[in-house]
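Asks: Let me see the structure of the following:
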Amino acid sequence: MAHVLRGLDGVVAATSGVTQITDERLFYRGIAVEDLFAHSTHEEVIFLLWEGRLPMAEELAAFRDRLAGEAHVPAELYTFLARLPRTAPPMSLLRALVDAASLLDEDAEKRTPEARRTVALRLVARMPLFAAAVGRHRAGKEVETAVEAAAGDGKLARAFLRAFRGEEPPEEDVRVLDRTFLLHADHELNASTFVARSVASTLSDMYSAVVAAVGALKGPLHGGANEGVMTMLEEIGPEGDWMRYVADKLARKERIMGFGHRVYKRGDPRTPLLRSLAREVLSRRGEIVWLELAERIEAYMEEVKGLKPNVDYYAALVYRGLGIPKEMYPLMFAVARTAGWTAHLFEQYADNRLIRPRAVYVGPVSVPYVPIEQRDHERR
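Replies: The predicted structure is shown next:
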């Protein structure tokens, strides 16, 4: 029997020039994510992931203008969203919007590099507005006017916050969300990116690939982990017996959300950066107690299990500090990761081979066929 690696653990499935993970560090197109966090922006990182280099000032301005120009949401999608149940899972609503948007895009089925680039621009530009629309719809708030007021902004973090809140956000909030998006922009062949590339390998359209990626990101072991982190912290409470809570979960062999990583064993390089953002926004909000609770659990988990927090752990606290409801945390991940999904799709389409792995069969063999009359007789 062939050797099987469950979950494709350690299997190399593609070559890529987008993101590199090495020696517990993360690089976008060869540039350390710490340097980008300190000096760059989400939009500049999108350009970098797509083009393989940092833009000149004029190129970045033009790129932001193009994002702003593609950001408007077709009116039909507001009507469509209004007919969907407010109680539906946020990621399901987002998935529905992306899928419906493909039906209104004349470039969706075109296979030229130029058409795919236009589709990618629309996806990246509209995803913050889709996420804000979902949030407002679920909260029973007016959607179209608030979202359209933010549609012409080439700064994606500001566009989301303006649309979701229905008012101009403070620049310090925009900067924090922008840095958070930057850190989530890509991460090699994570589950949703692998799914997107698999769909694209059939030469299906880019919307279908991104819809599939959103579906993968919805899972609690991927994009839903940040929501799980906040749920855990709220169940404990700032004054709760956190050690007993965590110890009881470990005794029941239950997962502590936000800890451990398939790739990083000595620590996710994005964690300290997100911790710093969480400290900033929670301090402004007067809710630093949540960070203190998270840090106590972090120290305990490292002591008793040798596990370090991953990207989801402190991202959850950043989103709380920005006033984003926890059920929307996975949507924030999707907004940011659309940059990486589309960058990988460009690679897949440019040098495509159908992704078609094999499986080791473990079922019964040489089973004789029994006619239905005999089956009925034998079972009486």
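Asks: When you work out contacts or count neighbours from here on, use the C-alpha atoms and nothing else.
Replies: Noted.
Asks: what's near enough to touch Arg64?
Replies: Shown in contact with Arg64 (Cα atoms under 8 Å, 6 or more residues apart in numbering): Glu43, Gly154, Lys155.
Asks: I'd like the structure of this one too, to check against the first:
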Amino acid sequence: MAHHNLDNIDTSEYPHINRGLDGIVAFSTTKSSIDGQQGELIYSGYNIDTLAEYSSFEEVCFLLWNDRLPTESELKDLKKELIGQRNLPKPVLDYIKNTNKNAEPMAVLRTAVSMLADFEDGRDGNKAEENRAHAISMTAQIPTIIAAFDRSRKGKEIVAPLTEGSTAYNFLYMLNGEKPGEAAEKTMDLCLILHAEHGMNASTFTARTICATESDMFSAVTGAIGALKGPLHGGANTAVMNTLLELEKQGENADAVAFTKEKLAKKEKIMGFGHRVYKTFDPRARHLRKMSQKLSEETGHEKLYEWSEDMLKTMKEEKNIDPNVDFFSATVYYSIGIQPDLYTCIFAMSRVSGWSAHYMEQADNNRLVRPRALYIGEKNLDWTPIEKR
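Replies: Sure thing, here's the model as predicted:
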């Protein structure tokens, strides 16, 4: 293939050419604001630090869907609705039980979410009500899908969801078959809050683009899960954990500093560092860092935390880059007993709140997404008969 570059393009005619759409504004939104220079993240008006301290995941869902915090009775109603939607339709559960036990959890999640659409009733033409109902059912059922597949692939009995408790509490219960302690629930809940929404990332852009065709929310979330599955978007925290486990194989005296420098010398990418938007410490990583320290002490994984800190320092000194949300979330999930290949699924379980919020926002003021592609190939070539090629 001939390789064409953009050097001889008239930039006055095409002022906005950007690989990866860097800096291009595609949508306006009230869902979140990211200040990459300051390291600030806002969800619908509230700073992530405020939400991390005071709110719950359910409250954050309401905030993203309604652009305001719920009243006490609204929150109670939403929790009740979420609890009522946790069970999966039988064919979806059968699929989870019968699919390949070695399948990638994200692939199973993508397929199962797509199947959920087959069991949704219409809402008598009220689009806004229908969208709200779909957002609630997917937010309630995705945790069940993840936990059911994890248990099924291990040959364990699938645990039915509880008719009480928070999303975080119920998920850990279904995953482990026992009710979690307060610290684990609080940790899980905080992880869900921190991953709920994050501007116009690849998966959210995908969800809005699908919505813009007037396709349904299940299609949009299925597409978003497909985008999140890629290692450059959602798969990084699994890669981070695998790096730490690689270190662990070297035993008690593993040297994280030397390990990191060696990887850099070989030009290998160190996952969990750097971000397309943040040019400073990811505000979500600050919260996860504190949690990671506390949990690693409680669960006897101090080494993992120490190595993380060593890697962080080395990356800052050598490359001047800071960690992103994936870096510490890996150790946090590992400390509460979640397997590395489920990390991206948990990201999806949280981010469905943001995806559905963006879907509803797009639907309210829709325009079909149609960027231009700049053609840089040849034109009007002469035809060569096949025997002469």
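Asks: TM value for the aligned chains?
Replies: Overlay of the two chains. TM-score (TM-score structural alignment, normalised by the length of structure 1): 0.94; 371 aligned residues with a Cα RMSD of 1.5 Å.
Asks: lining up the contacts of Arg64 of structure 1 with structure 2, which overlap?
Replies: Counting by both residues aligned by TM-score structural alignment, their matches' Cα atoms under 8 Å, the contacts of Arg64 of structure 1 that remain in contact in structure 2 are Glu43, Lys155.
Asks: Could you report the distance from the counterpart of Asn201 of structure 2 in structure 1 to Ala13 of structure 1?
Replies: Taking TM-score structural alignment for the superposition, Asn201 of structure 2 sits opposite Asn190 in structure 1. For Asn190 of structure 1, the distance to Ala13 of structure 1 (Cα to Cα, to the nearest Å) stands at 11 Å.
Asks: between those two, who's got more neighbours?
Replies: Remark: of Asn190 of structure 1 and Ala13, Asn190 carries more neighbours, 15 against 11, as counted by other Cα atoms under 10 Å.
Asks: hmm, back to that, most neighbours among the contacts of Arg64 of structure 1, please name it.
Replies: Going by other Cα under 10 Å, Glu43 tops the contacts of Arg64 of structure 1 with 24 neighbours.
Asks: What about the aligned partner of Tyr369 of structure 1 in structure 2, how many residues nearby?
Replies: In structure 2, the residue matched to Tyr369 of structure 1 (TM-score structural alignment) is Trp383. For Trp383 of structure 2, the count of nearby residues is 7 (other Cα under 10 Å).
Asks: What helix or strand is Trp383 of structure 2 located in?
Replies: Using DSSP states H and E, Trp383 of structure 2 sits in no helix or strand.
Asks: Kindly report the same for Val92 of structure 2.
Replies: Going by DSSP H and E, Val92 of structure 2 is part of helix 90-98.
Asks: ok, then the element right after that helix?
Replies: helix 105-116.
Asks: mean shift between the next helix or strand after that next one and structure 1?
Replies: Per DSSP H and E, the first helix or strand lying C-terminal to helix 105-116 of structure 2 is helix 127-153. Average distance between helix 127-153 of structure 2 and its aligned residues in structure 1, after superposition and using mean Cα distance after the TM-score superposition for structure 1, equals 1.0 Å.
Asks: how about helix 127-153 of structure 2, which residues of structure 1 does it hit?
Replies: The aligned range for helix 127-153 of structure 2 is 112-138, by TM-score structural alignment.
Asks: now that stretch: how far from the chain's centre is it?
Replies: 14 Å (Cα atoms, centre = their mean, to the nearest Å).
Asks: Report how many residues lie close to the aligned partner of Asp67 of structure 2 in structure 1.
Replies: Mapped onto structure 1 by TM-score structural alignment, Asp67 of structure 2 lines up with Gly52. When neighbours are counted by other Cα under 10 Å, Gly52 of structure 1 registers 16.
Asks: any idea how far Gly52 of structure 1 lies from Pro128 of structure 1?
Replies: Applying Cα to Cα, the value for Gly52 of structure 1 to Pro128 of structure 1 is 24 Å.
Asks: Then Glu254 of structure 1?
Replies: Using Cα to Cα, Glu254 of structure 1 is found at 33 Å from Pro128 of structure 1.
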